[in-house]
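Chemist: sequence and predicted structure below; questions after.
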Amino acid sequence: MTDTTDRIVLVTGGNRGIGRRVAEEFLRRGHRVAVTSRSGQGGPDGALTVRADVTDAASLDAAVGEVERELGDVGVLVANAGITRDRLVLRMTEDDFTAVVDTNLTGVFRTVKRVLKGQIRARWGRIILLSSVVGLYGSAGQVNYASAKAGLVGMARSLTREVGSRGITANVVAPGFIETDMTAELTDEQRARYLAAIPAGRFGSVEDVARVIAWLASDDAGYISGAVIPVDGGLGMGH
């Protein structure tokens, strides 16, 4: 696989879980990597870790500005930061809904807008949005999360139409059940039920997701934009 090994990558929420493993994969491939975390700490060794809250435009602007001063303009954005507040819809408060949408959808908009000017100037960029199988498949108790994650598909496709002629791609990666802190909290009964629905017969690994994201950021994927790439072991079947 051909790749350019001197690009500047920003991973939001890169201090743990999928985001951290994504950052590590880009570092392994020789890229210069920055990650955001709310505390400004906890990123992988070799990455620049900056404090940012994607729900706060001023905080985000300061964080990206620090990345630009230290490393340069962001060529690859991996918008990974997100939260959950799961409840059945009749028990879900308006704050439960708006907090998740503000982080998982509006927060992505804020981040994309902040890095896009540099990508337009460079006439090259990769925007990779972390959605979920839930955004396409649906999930009881996750109306807020699924709505936000589904919205990322429309965002990526609209960005493709706006800036695709500038050498910028915008794609969505939709993981399924991945072995993280979330799946570690499942009961044995829940794990068995979810595994029965996954044709691959296993939960995914953070490496499964990180490698797909790194490929989307490479030169080999330069003619792919507006796509939704499932990393779910066949669970969603293209939904």
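Modeler: Done, it's in. Bear in mind that the values here come from a model prediction, so they are computed numbers and not experimental data.
Chemist: use CA for all of it now, contacts and neighbours both
Modeler: Noted.
Chemist: and the contacts of the helix with the most length in the chain?
Modeler: Scanning the chain for the helix with the most residues, using DSSP state H, yields helix 143-163. Here helix 143-163 makes contact (Cα atoms under 8 Å, 6 or more residues apart in numbering) with 84-86, 88-89, 96-98, 100-101, 104-105, 120, 129-132, 134-136, 138-139, 168-172, 225-228.
Chemist: next secondary structure element downstream of the longest strand seen in the chain?
Modeler: For the chain, the longest strand by residue count, based on DSSP state E, is strand 168-175. Note on strand 168-175: by DSSP states H and E, the next helix or strand toward the C-terminus is helix 181-184.
Chemist: structure two is appended below for comparative analysis:
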Amino acid sequence: MRRSVLITGASRGIGRARAKVYQAGGDRIAITYHSASAPDGFLSVPCDITQPDGVGATFATIEEQHGPVEVLVSNDGSTRDKLLLALSEDGFTSVLETSLTDAYRVAKLATCRMIRLREGRILFISSTSALYGQVGPSGYTASKTGLIGFARSLADELAPRSITVNALSPSLAMLNALGAEEIKGLAAQVPPGQLAHPDEIVWEALFLTSSEAANLTSQSLTVDCGAPMGH
């Protein structure tokens, strides 16, 4: 069955790779984009997720062309790597807004439709940063940790309506924000000695939002290339 799938922040990187996999499976794919250009091949809807009115308009556009959203993959995120004393309050709250509050906005609108359908899949893209401390991205880590708790609470709330809610924590969630030396250092920490390509870590999302995963909810799946991250 072809489903209406919305993947936010999927104009590039892992988000775009996920969109391609869902589309290859026959789903109708809508993606949101903001700062990057719109990729071809999808229903690409410009949207500033930080603006509630814009999110509502985005859902209206998707429903008009693809029907109610049946699968939501909340993929948005941002980071400002600074030490606490150098991190402004605006910088901190901006990261929380993009990575956590935005997830609340899209989840609330998607849930309204899913409840009527009495079925749905919601997946929040967290990060392995939520599982261990790092010097610098404190706001990003806080927001991604919050996503896991948010997913678990919603999973309990929405289970009676056959809506599953899970979190996926890849180690490469913000890889595009890192420099070559940082990426090299991360690769040295994992047993394979190299990091996975975005195309290689999309299948977990596909499974967690599939009909086969109907009994999987409130889960936090970590994809970290076997790194000893203390969880």
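Modeler: Perfect, I can see it now. Worth saying up front: this structure is predicted, and the values here are computed from it rather than measured.
Chemist: fetch the TM-score of the aligned pair.
Modeler: Between these two chains, after superposing, the TM-score reads 0.94 (TM-score structural alignment, normalised by the length of the second structure); 231 aligned residues with a Cα RMSD of 1.7 Å.
Chemist: the second structure: matching residues for the longest helix of the first structure?
Modeler: On the basis of TM-score structural alignment, helix 143-163 of the first structure is assigned to residues 138-158 in the second structure.
Chemist: now the matching stretch on the first structure. Mean distance?
Modeler: After superposition onto the first structure, the mean distance of stretch 138-158 of the second structure to its aligned counterpart is 0.4 Å, using mean Cα distance after the TM-score superposition for the first structure.
Chemist: now that stretch: buried residues?
Modeler: Across stretch 138-158 of the second structure, burial judged by 16 or more other Cα atoms under 10 Å covers 138-148, 150-152, 154-155, 158.
Chemist: for the first structure, which segments count as helices?
Modeler: So, for the first structure - with DSSP H - the helices run 17-28, 57-70, 94-101, 107-122, 133-137, 143-163, 181-184, 188-196, 206-216.
Chemist: out of the ones you listed, nearest to residue 238 of the first structure?
Modeler: Proximity to residue 238 of the first structure, assessed across these by Cα to Cα, is greatest for helix 133-137 (8.3 Å).
Chemist: what's the average distance of the closest one to the second structure?
Modeler: Comparison of helix 133-137 of the first structure with the second structure after fitting gives an average deviation of 0.9 Å (mean Cα distance after the TM-score superposition for the first structure).
Chemist: so for stretch 79-88 of the second structure, first residue to last residue, what's the gap.
Modeler: 13 Å (Cα to Cα, to the nearest Å).
Chemist: so which bit of the first structure is that stretch matched to?
Modeler: Under TM-score structural alignment, the match for stretch 79-88 of the second structure in the first structure covers residues 84-93.
Chemist: list the contacts of that stretch.
Modeler: 96, 97, 100, 140, 141, 142, 143, 144, 145.
Chemist: superposed on the second structure, what's the mean shift for stretch 112-119 of the first structure?
Modeler: Mean for stretch 112-119 of the first structure is 0.6 Å (mean Cα distance after the TM-score superposition for the first structure).
Chemist: trace that stretch over to the second structure and give me the residue numbers.
Modeler: Going by TM-score structural alignment, stretch 112-119 of the first structure sits over residues 107-114 in the second structure.
Chemist: okay, buried residues for the matching stretch please.
Modeler: So stretch 107-114 of the second structure, judged by 16+ other Cα under 10 Å, has buried residues 107, 110, 111, 113, 114.
Chemist: distance check, the second one against residue 191 of the second structure.
Modeler: In this structure, residue 110 of the second structure and residue 191 of the second structure are separated by 39 Å, where distance is defined by Cα to Cα.
Chemist: turn the contacts of stretch 84-93 of the first structure into a markdown table, including distance to residue 217 of the first structure.
Modeler: Below are those laid out as a markdown table (distance: Cα to Cα, whole Å):
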| residue | distance to residue 217 of the first structure |
| --- | --- |
| 96 | 33 |
| 97 | 31 |
| 100 | 27 |
| 140 | 33 |
| 141 | 33 |
| 142 | 29 |
| 143 | 30 |
| 144 | 29 |
| 145 | 25 |
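Chemist: which one of the residues you listed sits closest to residue 219 of the first structure?
Modeler: Distance to residue 219 of the first structure, by Cα to Cα, is smallest for residue 145 among the contacts of stretch 84-93 of the first structure, at 31.6 Å.
Chemist: re earlier: got the contact list for the longest strand of the first structure?
Modeler: With Cα under 8 Å, 6+ apart, strand 168-175 of the first structure has contacts from 119-120, 123-133, 135, 152-153, 156-157, 159-160, 163, 209, 213, 216, 222-232.
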